[in-house]
Structure formats: structure tokens, C-alpha cells
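below are the sequence and a predicted model; questions follow.
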Amino acid sequence: MVEAERGLRLEGVAIALGGQRLVALDTLIRPGETLTVMGPSGSGKSTLLAAITGTLAPAFTLSGRVRLDGVDITHMPTEARRVGILFQDELLFPHLSVGGNLAFGLRPHVRGRAERRARIEEALEAIGLAGFFDRDPATLSGGQRARVALMRMLLSEPCALLLDEAFSKLDATLRGQIRELVFDTARDQGLPVLQVTHDISDAEAAQGRQHLL
């Protein structure tokens, strides 16, 4: 596959509601690159992400194509798209341990209890939470929850990463730490990143292109 085909391509993507166009975007986000889409509440930022993940509400109409590493994913089921997303809430399952939450992210090809446990223990060590397998998520700090949510998403082996106001609920110090972790990880793994936010500091931290709605 040629290099130009790699990444997340929004090919003439336009989203409308009731005949009124909300979002129009035509761009390629290359591996390791971040595009930040900014705009006020109600401008269609989260709607754009829903179109990419396959969760767009029926009231909206979508035209154009979404391609990931050259593959047209526009009409694929959500679980087949290999697109990871982080929200402003970590959305950890309260009835599962930290290890159980991470196990939820593992892909089906990771089989056997021993192999799955080893993968999770390795992931916990990578985010500085070695020994936290059996911990209740309710006992974690905000930064620890954010790291678990990030690692759960990464264990699903995504080919692209979406950020939906992912840092907006973190305090200033923690926000800087988690932003650095997310963007450094995306660059290291060669993931194209589409971030939507209303905060210019998030856009600046991404060190990538910006698009205003």
C-alpha cells in the first residue's frame, strides 16, 4: 500500500440536518498526525465523530466517504472500523475491576486466560499502574482513570484515534500530563488523530493542523 493511502481520509464528507449543512470536510490525516476541529457547542463537532465511528443518528444525512488506510469504512459496522475514541468521561465499567475493564478492550485473537492476563499486566505496567489488576475503578484518581481508559482503547488495536473533548474535565496539571501521554502515544504508534474541542490549549498541545467550524 502506498504511503499516500495511509491515514484517515475524509473524502468530501458533509453532514446535514433537516437540509441544513452542519459540517463539510475534505482532508487526509496522516499516521501520527493530529487534526483539531474547533467550534462552539452545537456546531457539529461530535456529530462528525459519530459519522466516523458509525453511530450517526438517523436524523442526520451523510455524504462523502470515510477511508482508513485506504479502506472505505463509511458503511461498515462500528465494531469493524478499527477506530478508537476517547470521551471527556472515562466510561469505565463500575462492575468490573481495572483488569476487567482492560480485558474488555482486547481483540478476539488474544486467546487463553494466561495470554490475556499477561497482555493486561504488561499494559498496566506501561501506564504506571502495575499491580492494579484487581483494583476497583472507583478507587482510582482522575489521572489513573484516564490512563486506564486510554489503554483500554489502545488494546483494541485501533488504526485511528478520535478525541471528543477528551481533556475537558481534567484539572490544569492533570490535563497537561494526559494530553502529553495521548499525543505522544499516538505519534509513537503512528495513529492519525482527529480531535474535536472548544479549547485552544488542546489544539496547541496537539501540535497539528486546526480546522474551524
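That came in fine, so what should we check first? Quick caveat: nothing in here was measured; it's all calculated off a predicted structure.

going forward, measure contacts between C-alpha atoms and count neighbours the same way
Will do.

need the longest helix for the protein.
helix 172-189 (DSSP state H).

would you tell me what the next helix or strand after it is?
Per DSSP states H and E, helix 172-189 leads on to strand 193-197 as the next helix or strand towards the C-terminus.

and whichever helix or strand comes after that next one, what's buried?
Proceeding N to C from strand 193-197, the next assigned helix or strand is helix 200-206, under DSSP H and E. For helix 200-206, a neighbour-count test (16 or more other CA atoms under 10 Å) marks 202-203, 206 as buried.

from start to finish, how long is stretch 128-143 in a straight line?
Distance between the boundary residues of stretch 128-143 (CA to CA, to the nearest Å) amounts to 11 Å.

the residue lying closest to residue 205 once chain neighbours are set aside and residue 146, how far apart?
Nearest in space to residue 205, with sequence neighbours left out and distances taken as CA to CA, 6 or more residues apart in numbering, is residue 179 at 7.1 Å. From residue 179 across to residue 146, the span is 10 Å (CA to CA).

more crowded one of these two?
Remark: of residue 179 and residue 146, residue 146 carries more neighbours, 26 against 16, as counted by other CA atoms under 10 Å.

list the contacts for the more buried one?
90, 178 (CA atoms under 8 Å, 6 or more residues apart in numbering).

might one say that residue 68 is in contact with residue 11?
No - because the distance of 10.7 Å does not satisfy CA atoms under 8 Å, residue 68 is recorded as not touching residue 11.

who has more neighbours out of those two?
residue 68 (24 against 17).

okay, strands next: where are they in the protein?
8-17, 20-29, 34-38, 60-68, 71-72, 83-87, 160-164, 193-197, 209-212 (DSSP state E).

got a list of contacts for the third one?
Residues outside strand 34-38 that contact it (CA under 8 Å, 6+ apart) are 29, 45, 192-199, 203, 206-213.

how about the last one?
Contacting residues not belonging to strand 209-212 are listed as 34-39, 203 [CA under 8 Å, 6+ apart].

next up, a structure to set beside the first:
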Amino acid sequence: MNHRHHLELRHIRITLDDHCLVELDARVGPGEVLTVMGPSGSGKSTLLAFLAGFLSEAFDATGRVLLDGQDITPFPPEKRGMGLLFQDPLLFPHLSVAGNLRFGLPPASPDKAERVEQALAQIGLESFGDRDPDTLSGGQKARVALMRLLLSNPCAVLLDEPFSKLDTHLRHEMRQLVFDRLHDAGLPTLLVTHDHDDARDAGGQVIELS
């Protein structure tokens, strides 16, 4: 199942009222993490919105996003093959833990129940399928969100400070889990953060936005 995807950001330039927020040229190989750092307001989230396909029309953006050599810049968000992980796990409260994972699976997937069971085992939550997501700890919710993302078979992953709300002792463990999983899946990943520990654990190229 291991596809070798690569992501290319060509001459990306995003401006707001003639003020340049982001200028970026980068290539992210399979399983690599590119970290984009900067303080609040430096354009990190704006960059993610542009890559994911939902940048507000208030911004002017030029440049191209290529996934496996294909220009996906004109595509709507759902056709881009990008998986997103946010600060909040954003689990569906009306679905069980297993239901949340099932939601990640592409509609035509065979053996959904079995795949969900395997996914729960992979994140150490075997008996948690019927649980309400609200009963999970922060770390458990983060693991379910990560596994739901992986089950959706993305071609690239965008991480929007997904560790910032976790307790300090959980952060390192969660970073290892996330980066190991994305590396094993061969997924090019872009992480935006203001935390130098995130960048260090990601272990890839770091670009600082001023």
C-alpha cells in the first residue's frame, strides 16, 4: 500500500493588500516533513489554506502546488488528495470512535469493520470502538484523528500545530507517532508551527517566515 508521493511548492507568493505574507519554493519527498515556522500572523495558516484549496478571496496568491507532478492548484479542496490535522482533533461527536474511523475510509472500501478493528489496534485502542469520543483523553483523541486521516488515503498531509494543545509529556510521544506513521506511509508532509521542538522532532527542512 506504500505509494511514494511527492509535493512541490513552486514560486508560492501570497499577499494581502500588497503586503507579502509568504514566499516559498520547496519540494517535499515521500515521508519527509517540511516545517514552516513563524509567530502568529506570519502567514502560516494562510499558506495551509492556499495549499488545501480554501484560501479567502481577500488574499492574492500566485504559484503552483504540484502533487506527484500534477498541478492541483485549480482543483477544489476535496479533489486535492490532501489530509489535514488541526490543533483540535475535530472528531464527530455524534459518531462512536469506530464511526469516526469508518468515516475516514473511502466509500467503496471493502471489509470496513475489519479495517477499523485493525486501525484501533494500531493505535492501542482495541476496545474503544463503541466509545463516545468525548470520553477519550486528549492523547487518545489525537491518535484517533491521526488514524482517521491515514485511513482516508491522502497523497500528502498538512499539519496545523496539531500538538500545541497536548500536555507537554504527551507532545513528544504524539510527535513520534505522527511522524513515524507519515514516514512509513511515504507521505510528504507540511507542518506549520511556532514550536522549535516540533521542528526538531520532524527532522526535516525548516523554513522560517518573518
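Perfect, I can see it now. Please read these numbers as outputs of a predicted model, since none were measured by experiment.

got a TM-score for the two of them?
For these two chains in superposition, a TM-score of 0.95 is obtained (TM-score structural alignment, normalised by the length of the second structure); 206 aligned residues with a CA RMSD of 1.2 Å.

so who does the aligned partner of the residue nearest to residue 205 of the first structure in the second structure touch?
Counting by TM-score structural alignment, residue 179 of the first structure corresponds to residue 175 in the second structure. Applying CA under 8 Å, 6+ apart to residue 175 of the second structure gives the contacts 163, 198, 201-202.

just put those residues in JSON lines and tack on distance to residue 92 of the second structure.
Converted to JSON lines, these look like this (distance: CA to CA, whole Å):
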{"residue": "163", "distance to residue 92 of the second structure": "19"}
{"residue": "198", "distance to residue 92 of the second structure": "26"}
{"residue": "201", "distance to residue 92 of the second structure": "29"}
{"residue": "202", "distance to residue 92 of the second structure": "28"}
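
out of those, which is nearest to residue 5 of the second structure?
residue 202 (17.7 Å; CA to CA).

what count of nearby residues applies to the spatially closest residue to residue 63 of the second structure that is not a sequence neighbour?
Leaving out its chain neighbours, the residue that sits closest to residue 63 of the second structure by CA to CA, 6+ apart is residue 12, at 4.2 Å. Using other CA under 10 Å, residue 12 of the second structure has 18 neighbouring residues.

how about residue 12 of the second structure, what does it touch?
Per CA under 8 Å, 6+ apart, neighbours of residue 12 of the second structure: 22-25, 61-64.

residue 180 of the first structure versus the residue most central in space within the first structure, what's the distance?
Most central in the first structure under CA atoms, centre = their mean is residue 85, positioned 2.5 Å from the mean C-alpha point. Residue 85 of the first structure is 17 Å from residue 180 of the first structure, where distance means CA to CA.

next, give me the two most distant ones among the contacts of strand 209-212 of the first structure.
Checking the contacts of strand 209-212 of the first structure with CA to CA, the most distant pair is 34 and 39, at 16.3 Å.

tell me which of the two has more neighbours.
The neighbour comparison of residue 34 of the first structure against residue 39 (other CA under 10 Å) goes to residue 34, with 24 against 16.

spatially nearest residue to that one (excluding sequence neighbours)?
Closest to residue 34 of the first structure by CA to CA, 6+ apart is residue 193, at 4.5 Å.

gap between the equivalent of that neighbour over in the second structure and residue 168 of the second structure?
Under the alignment (TM-score structural alignment), residue 193 of the first structure pairs with residue 189 of the second structure. Per CA to CA, residue 189 of the second structure is found 23 Å from residue 168 of the second structure.

check residue 68 of the second structure too.
36 Å.

and for residue 130 of the second structure?
In terms of CA to CA, residue 130 of the second structure sits 28 Å off from residue 168 of the second structure.

do the same with residue 5 of the second structure
Counting by CA to CA - residue 5 of the second structure and residue 168 of the second structure are separated by 32 Å.

higher neighbour count, these two?
The neighbour count for residue 5 of the second structure versus residue 168, taken as other CA under 10 Å, is higher for residue 5 (19 against 10).

identify the residues contacting that one.
With CA under 8 Å, 6+ apart, residue 5 of the second structure has these contacts: 29-30, 67-68, 155-156, 186-188.

how about residue 141 of the second structure?
89, 91, 133 are the contacts of residue 141 of the second structure under CA under 8 Å, 6+ apart.

likewise residue 140 of the second structure?
Residue 140 of the second structure neighbours (CA under 8 Å, 6+ apart): residue 125.

and for the one 5 residues further on?
With contacts defined as CA under 8 Å, 6+ apart, the neighbours of residue 145 of the second structure are 85, 89-91.

so what does residue 146 of the first structure match up with in the second structure?
Using TM-score structural alignment, residue 146 of the first structure pairs with residue 142 in the second structure.

mind checking how far whatever residue of the second structure lines up with residue 43 of the first structure is from residue 95 of the second structure?
Counting by TM-score structural alignment, residue 43 of the first structure lines up with residue 42 in the second structure. Here residue 42 of the second structure is placed at a distance of 36 Å from residue 95 of the second structure (CA to CA).
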